[in-house]
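Visitor: turn this into a structure:
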Amino acid sequence: MFAWLETSGIAALWAVALARAPHGLRNRFQRPLWLAIVMIALAMSMHLEPVTAALANVVPDEHWIDLSKHLFSIVDAAAVLWFILGAADRRRHTTPVFGTAAAVMAALVLLDLAAPPHARNQIAPDPATPGVPDAYWWVFFLFHLLADTTCGIVCWLYGRQDTPRLLRLGLLLFGTGTLLASLLWVLKLVYLQTRSPDLGPLFSPVTGAEAWFMAVGAALPVALQLRAHRDHRRTYRGLAPLWRDLTSANPDVVLKPGNRLSALAMPLQLRLYRRVIEIRDAMIVLRNYVTPATLEAVRRHVAAQSVPAHLTDAHVTACWLAAALDARRNGHAPQSQTVNLAGPDATDLDEETAHLLQVATAYCAPSTGTYRASPAGAG
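Guide: So this is what the prediction gives:
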């Protein structure tokens, strides 16, 4: 009845893997997580009936298909544990994690070879059915239980620390998914001991819930990246009117890209960074066209416009930029500037960009247009 939950959860994992592929392949720090998501999706997919049927057409012996899926799932669990531990404390536990995984895989192969002839590596409802010994399943399930429980606990511990909200929620959801995987292994251990028919129907919905929690948890960082890209795009466009006027009057401040193709291929964040630098450089040039009388007139004008206090500096800057542009276009000579027109001190690029966006918004605001039309602005 809940087969759709498992299928849809695995499909969601594949969708997240595809969405993260461009960033995961380029960024060496994100590549392990992306590979882990792909391996989780692949390991779960291999247990779906259509996939098993397709494998049967390639490998006619179902026994070897079962064993291969189990061995691959060990590699998958080790890879996820390796990434989570590395992301948590920035150290890679390669030898203990993959060494243990190799030992478990060797044990499974030896137990399988030592077992009497059997058609499948599955827990048969009747214990008398020939198959691998219970030790095979204990080794298999306990390794998964240990790996998934460790991943879940680490994700929950780091998901409760001081991290961005979406990333924190993503860690908690991904950790919940791995803990649901632990629940699945506990259920299978109980089934191994009891062979209760009531437990079998629980495996698929628990797997589906596990896949959905992991998919949503892994997708949230993508949502964070998309939101950051949207904010950068909005800021880039918001700065455009101010940037066009300032750079048209001061073309020398424009940083020349290598060629048009490289400019189009430049990441948006880098283009935004260049635009901020060019606006700042143009402001340094234009401030030498602002006289003390003009600056005093600008301040009186802004004070009369009922501008919110936190935007006063941005509106003053927008108005003196408009006055400086007019002075430069009219051929006025620059003069040494004794007044600090640099604006508030910014501790990082984000603060600098936010301030310039306020200036750009004020530059297009009616108050600046009113100043241009006033006798002081026209003068």
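Visitor: for the rest of this, base every contact and every neighbour count on C-alpha atoms.
Guide: Will do.
Visitor: any chance you could map the strands in the stretch 101-250 of the chain?
Guide: Under the criterion DSSP state E, counting those that start in this stretch, strands are not mapped anywhere in the stretch 101-250 of the chain.
Visitor: now do the helices in it.
Guide: Along the stretch 101-250 of the chain, counting by DSSP state H, counting those that start in this stretch, helices occupy 134-159, 165-194, 200-238, 240-249.
Visitor: next one: the stretch 251-379 of the chain
Guide: Using DSSP H, counting those that start in this stretch, helices in the stretch 251-379 of the chain cover 260-265, 268-286, 292-303, 312-329, 349-363, 366-373, 375-378.
Visitor: please identify the most buried of those helices.
Guide: Greatest average neighbour count among the helices of the stretch 251-379 of the chain goes to helix 312-329 (a mean of 23), per mean count of other C-alpha atoms under 10 Å.
Visitor: just want the angle from it to helix 240-249.
Guide: Relative orientation of helix 312-329 versus helix 240-249 (axes from the mean of the first three to the mean of the last three C-alpha atoms, to 10 degrees): 30 degrees.
Visitor: helices and strands around helix 312-329, which ones?
Guide: Judged by 3 or more C-alpha pairs under 8 Å, 6 or more residues apart in numbering; DSSP states H and E, helix 312-329 is in contact with helix 240-249, helix 268-286, helix 292-303, helix 349-363, helix 366-373.
Visitor: nearest spatial neighbour of the residue nearest in space to the middle of the chain, skipping sequence neighbours?
Guide: Nearest to the mean C-alpha position of the chain, by C-alpha atoms, centre = their mean, lies P221 at 2.8 Å. Sequence neighbours aside, L167 is the residue nearest to P221 in space, at 5.9 Å (criterion: C-alpha to C-alpha, 6 or more residues apart in numbering).
Visitor: to compare against the first, here's the next sequence to fold:
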Amino acid sequence: MINILFTGTAVVLLCFAAYWVRGRGGHRPTGTWAVAALLTSFALAFASYAPAVERAVESVVPHVARLLSNTFTLTAATSVLAFLFQLNLDRERARRQIRLRVIALAISVAGMTVFFVAEQLTGRNPVLYACYVLIYISYLAYTAKDFLLQTWAHSKRSTRRSQRWGLRTTSVGCGFALVYAAYKLFALVSIGLGLGLVPDHARCSSPLTPFRCAFSVTAPAVSVLLITVGLTLPALLWPLSRLRRRRWERKSFTALEPLWREVTSAVPEVVLDPGGTEVDAHDLDFHLHRRVIEINDCVLALRPYRQASVRDAAAAEAARRGTAGTPEGEAEVEAAVIAAAVAAKRAGRPVDGDEAPPAAGTGSRKGDLPAETAWLLLVADAYVLRPAPENAGAAS
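Guide: Predicted coordinates for the structure are as follows:
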């Protein structure tokens, strides 16, 4: 089971890395190569955790699987920081910081290798092993702490939901990395003082057996998975969110057509491009925005024909049905007022009496395309259910 878990995870991580390197639509976002290096390093670290791979490499060099997995983990940690620097700093400063981190990584790996070789040559001297662990855990803990603080802070400022939750997931993964670092520090103290609190030769038969494996194996594994998911989630959800957005734009554009045709037939001069009936599938946002603007311009142009008596009658009807004060009820009232205004404009009859005020929330929705579209969709639905002639008749 352990072999399947770690080998399968390594394959999944390599697939994620390939997804980042491939690019999406010919565009590679900032930090692409850093994330690809991160995922590849994590994949190699997971592969080295697999007992089958561990036995294979240790048949050549005893205990070298630990050095390999630790090296890949530190490389992944450096890639995490490189990704963060490219997001937060200008290009020149990011390059400088990344260069310093790569140098620190090289020094750390070289130091770990020296102590590992010396440890093997001296019969696994506990002091040398403690020095090895100290280098590893210091670099890892510093990186995890820094990344946790930065990602959590950025998650609070992010406007995209997928990015916000991705960053928070990454922060939780960094938390598990710190748990792993704390365990390694505890093991280091135990080894340095000769307390024997952490068995050095026992192997893990499952992610939780023996109990120390929950900290030495499961915690870093969960950390890697959460960081990977957190960093990859926004990139994976972006095409889905774009598809969902386009479907909403197309559906909204079509649903607003009956209302648009009614109001523009009364005020045709507000149509920005009377001959432009073709809708480009790649520019739905523009066409929807234009349709919303044209409907609102028509409503504004129809203000001299908005009758307060129609509004009062429609509001009374909404109150009778129990929809008064709800968005649907307000939309029904607005639809009735617009329908009567369109009929009056066509007949050339000015308002006889008080002019109906604008619909509730008109000012707060200004400039907010999703909110304005949602409101007009309610009005369009109510307009279809309450045809203009009937509404106009209610005013007489």
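Visitor: coming back round to it: ok, now which ones touch the residue nearest to P221 of the first structure?
Guide: G159, L220, P221, L224 (C-alpha atoms under 8 Å, 6 or more residues apart in numbering).
Visitor: which residues are in contact with the residue nearest to H301 of the first structure when sequence neighbours are not counted?
Guide: Distance criterion C-alpha to C-alpha, 6+ apart; nearest residue to H301 of the first structure, sequence neighbours excluded, is Y371 at 6.9 Å. By C-alpha under 8 Å, 6+ apart, the contact set of Y371 of the first structure is V298, H301, C319, G377.
Visitor: again, 7 Å this time
Guide: H301, C319, G377 (C-alpha atoms under 7 Å, 6 or more residues apart in numbering).
Visitor: got the angle for the helix or strand containing A88 of the first structure vs helix 134-159?
Guide: If you go by DSSP states H and E, A88 of the first structure is part of helix 62-89. In terms of direction (the same axes, to 10 degrees), helix 62-89 of the first structure departs from helix 134-159 by 30 degrees.
Visitor: mean shift between helix 62-89 of the first structure and the second structure?
Guide: Mean deviation of helix 62-89 of the first structure from its aligned counterpart in the second structure after superposition (mean C-alpha distance after the TM-score superposition for the first structure): 5.3 Å.
Visitor: tell me what that helix is packed against?
Guide: Counting contacts by 3 or more C-alpha pairs under 7 Å, 6 or more residues apart in numbering; DSSP states H and E, helix 62-89 of the first structure packs against helix 31-45, helix 94-114, helix 134-159.
Visitor: how about the contacts of L167 of the first structure in TSV, adding distance to W14 of the first structure?
Guide: Output for the contacts of L167 of the first structure, formatted as TSV (distance: C-alpha to C-alpha, whole Å):
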residue	distance to W14 of the first structure
G159	24
L220	15
P221	16
L224	19
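Visitor: span of stretch 359-376 of the first structure from start to end?
Guide: Here the two ends of stretch 359-376 of the first structure are set 20 Å apart, with distance taken as C-alpha to C-alpha, to the nearest Å.
Visitor: now find how far off-centre that stretch is within its chain.
Guide: Stretch 359-376 of the first structure has its C-alpha centroid displaced from the chain centroid by 40 Å (C-alpha atoms, centre = their mean, to the nearest Å).
Visitor: now stretch 256-272 of the second structure
Guide: That offset, for stretch 256-272 of the second structure, works out to 38 Å (C-alpha atoms, centre = their mean).
Visitor: buried set for that stretch?
Guide: By neighbour count with 16 or more other C-alpha atoms under 10 Å, stretch 256-272 of the second structure contains the buried residues L256, L259, W260, E262, V263, T264, A266, V267, V270, V271.
Visitor: repeat for stretch 90-109 of the first structure
Guide: Applying a neighbour-count criterion of 16+ other C-alpha under 10 Å, one finds T94, V97, F98, A101, A102, V104, M105, A107, L108 buried in stretch 90-109 of the first structure.
Visitor: ditto for stretch 183-203 of the first structure
Guide: Quick answer for stretch 183-203 of the first structure (16+ other C-alpha under 10 Å): L183, L184, W185, V186, L187, K188, L189, Y191, L192, R195, F203.
Visitor: which position in the second structure aligns with the second one?
Guide: Residue pairing (TM-score structural alignment): L184 of the first structure is matched to Y180 of the second structure.
Visitor: pull the residues that contact stretch 140-153 of the second structure.
Guide: For stretch 140-153 of the second structure, the external contacting residues (C-alpha under 7 Å, 6+ apart) are L74, A77, L81, L167, R168, S171, C174, A177, L178, A181.
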